[in-house]
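*Asks:* coordinates only, sequence not included:
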């Protein structure tokens, strides 16, 4: 699902919106958002990020679900300095999509000021010279 969503253009949401309903419900479940496997959580973050991108400017989830998503992404960003390989690629792609689509603005709408503050410190302290240019 992750790979398929990454190839959908943002402007085609009207065509795919009914098809997205099952895809929207699955990753936002507590079982997946709080899964014990890091790779599963990174994949869930990636899938939800792509759904948000496709449905923008509409928000596909309720406020509490979006807050759970941002907590998940924040956790993934905390792991960025120590992960490598495929997991690192997923987190970097999530970061790029959040940046490109300005999804982070929603954190201000939901008044997640502490998370915004923490994320800035995380990036300022966690970015290493060996990170790709898209991260730094």
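*Replies:* Noted; the coordinates are in hand. Keep in mind the model is a prediction, meaning the values are calculated, not measured. Residues are numbered from 1 along each chain as shown.
*Asks:* okay, CA-based contacts and neighbour counts for the rest of this
*Replies:* Will do.
*Asks:* all helices of the protein, in order?
*Replies:* 2-6, 13-25, 30-33, 38-55, 63-79, 85-100, 105-109, 113-126 (DSSP state H).
*Asks:* between the ones you listed, which gets nearest to residue 132?
*Replies:* Of all the helices of the chain, the one in closest proximity to residue 132, counting by CA to CA, is helix 85-100 (8.8 Å).
*Asks:* tell me the angle that closest one makes with helix 38-55.
*Replies:* Angle, helix 85-100 to helix 38-55, by axes from the mean of the first three to the mean of the last three CA atoms, to 10 degrees: 30 degrees.
*Asks:* how far does stretch 128-136 stretch from start to finish?
*Replies:* One end of stretch 128-136 to the other measures 8 Å (CA to CA, to the nearest Å).
*Asks:* just stretch 30-42 next, same as before
*Replies:* First-to-last residue span, stretch 30-42, CA to CA: 14 Å.
*Asks:* would you mind measuring from residue 7 to residue 43?
*Replies:* Taking CA to CA, one finds residue 7 at 15 Å from residue 43.
*Asks:* actually residue 87, not the one I typed
*Replies:* 8 Å.
*Asks:* now swap in residue 51 and tell me
*Replies:* 12 Å.
*Asks:* between the two, which is the more surrounded one?
*Replies:* Set residue 51 next to residue 43 and count neighbours by other CA atoms under 10 Å: residue 51 wins out with 26 against 20.
*Asks:* hmm, residue 5 and that one touching each other?
*Replies:* Yes: look at residue 51 against residue 5 with CA atoms under 8 Å: they come within range, at 7.1 Å.
*Asks:* what sits against the residue nearest to residue 69 when sequence neighbours are not counted?
*Replies:* Distances taken as CA to CA, 6 or more residues apart in numbering put residue 45 closest to residue 69, at 7.0 Å, once the chain neighbours are dropped. Applying CA atoms under 8 Å, 6 or more residues apart in numbering to residue 45 gives the contacts 69, 72-73, 94.
*Asks:* comparison target, given below:
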């Protein structure tokens, strides 16, 4: 426990120092950062059992990606491990009272600001992106600061806009959130999903239609925002359906 406490303090100090390092650092600074970068990806840290320490490590690595952006600080395989840690830090964003919440929020903001989320596309980490989308849509809360919503919105919009093509699986978290009969979804989650698809319209239109089809649904099963992206007017569609039934 004492060890964890001192490790937590060290990680906290490291993150604090890294946050003061500017992007594109000098050769001297790069040399000074090198041992820190290596130390941060040691297995015993990446696989640490203490959640707060893991989030702290994710925050440090997130700062490293900011400093080295647009270049990746590690090789592809290490980046996948690193991003798994970063993405997993979004899991409990709904708990604003937890000790690690400020760090989780900072990681989210950094990923949005530096657009490091786009590295996930380069690394073809589709499952990780889906996991991240699920976390966002499940953890966003009305009491969150506006920057939490806008960071999630930015990340999701960037992913859609920069994807060469958008798989139905990638749209599934959005569609599940916007399903009319999904009573578990809170309004702010719906708002996030709707904002993102509006942002990425018209690019999403063909992919959205395809995803709905693959789920065996139709546009009328979803919120009006979906119909709007598809270029359909749900009320008109419903009226014409009613008329055809009368005929």
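*Replies:* The structure has been received and is ready for your questions. Source: prediction; values computed, not measured.
*Asks:* put one on top of the other, what's the TM-score?
*Replies:* Overall, the chain-to-chain superposition scores 0.93 on the TM-score scale (TM-score structural alignment, normalised by the length of structure 1); 136 aligned residues with a CA RMSD of 1.4 Å.
*Asks:* what's the distance between the residue nearest to residue 69 of structure 1 and residue 130 of structure 1?
*Replies:* Counting by CA to CA, the gap from residue 45 of structure 1 to residue 130 of structure 1 is 23 Å.
*Asks:* same check on residue 114 of structure 1?
*Replies:* Using CA to CA, residue 114 of structure 1 is found at 28 Å from residue 130 of structure 1.
*Asks:* and residue 27 of structure 1, by the same measure?
*Replies:* 31 Å.
*Asks:* please say which of these two ends up with more neighbours.
*Replies:* Using other CA under 10 Å as the criterion, residue 27 of structure 1 and residue 130 rank with residue 27 on top: 20 against 9.
*Asks:* list the contacts of the closest residue to residue 126 of structure 1 other than its chain neighbours.
*Replies:* Nearest residue to residue 126 of structure 1, sequence neighbours excluded (CA to CA, 6+ apart): residue 81, at 5.7 Å. Contacts for residue 81 of structure 1 (CA under 8 Å, 6+ apart) come out as 126-128.
*Asks:* alignment lookup: residue 81 of structure 1 to structure 2.
*Replies:* Under the alignment (TM-score structural alignment), residue 81 of structure 1 pairs with residue 94 of structure 2.
*Asks:* and the one helix or strand residue 191 of structure 2 maps to with helix 126-139, angle?
*Replies:* Using DSSP states H and E, residue 191 of structure 2 falls within helix 187-199. On the basis of the same axes, to 10 degrees, helix 187-199 of structure 2 is oriented at 130 degrees to helix 126-139.
*Asks:* now the helix or strand just after helix 187-199 of structure 2: which residue numbers in structure 1?
*Replies:* Once the chain leaves helix 187-199 of structure 2, the next helix or strand it forms, by DSSP H and E, is helix 204-214. Aligned by TM-score structural alignment, helix 204-214 of structure 2 falls on no residue of structure 1.
*Asks:* returning to that earlier point: now the contacts of residue 81 of structure 1 in JSON lines, with distance to residue 104 of structure 1?
*Replies:* Below are the contacts of residue 81 of structure 1 laid out as JSON lines (distance: CA to CA, whole Å):
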{"residue": "126", "distance to residue 104 of structure 1": "18"}
{"residue": "127", "distance to residue 104 of structure 1": "18"}
{"residue": "128", "distance to residue 104 of structure 1": "22"}
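*Asks:* what's the match for residue 132 of structure 2 in structure 1?
*Replies:* Aligned by TM-score structural alignment, residue 132 of structure 2 pairs with residue 119 of structure 1.
*Asks:* and for residue 61 of structure 2?
*Replies:* For residue 61 of structure 2, the residue aligned by TM-score structural alignment is residue 48.
*Asks:* count of residues packed around that match?
*Replies:* 26.
*Asks:* excluding sequence neighbours, find me the nearest residue to it.
*Replies:* Distances taken as CA to CA, 6+ apart put residue 27 closest to residue 48 of structure 1, at 6.6 Å, once the chain neighbours are dropped.
*Asks:* that neighbour maps to what in structure 2?
*Replies:* Match for residue 27 of structure 1 (TM-score structural alignment): residue 40.
*Asks:* so who does residue 56 of structure 1 touch?
*Replies:* Residue 56 of structure 1 makes contact with residue 10 under the criterion CA under 8 Å, 6+ apart.
*Asks:* how far away is it from residue 134 of structure 1?
*Replies:* As judged by CA to CA, residue 56 of structure 1 and residue 134 of structure 1 stand 22 Å apart.
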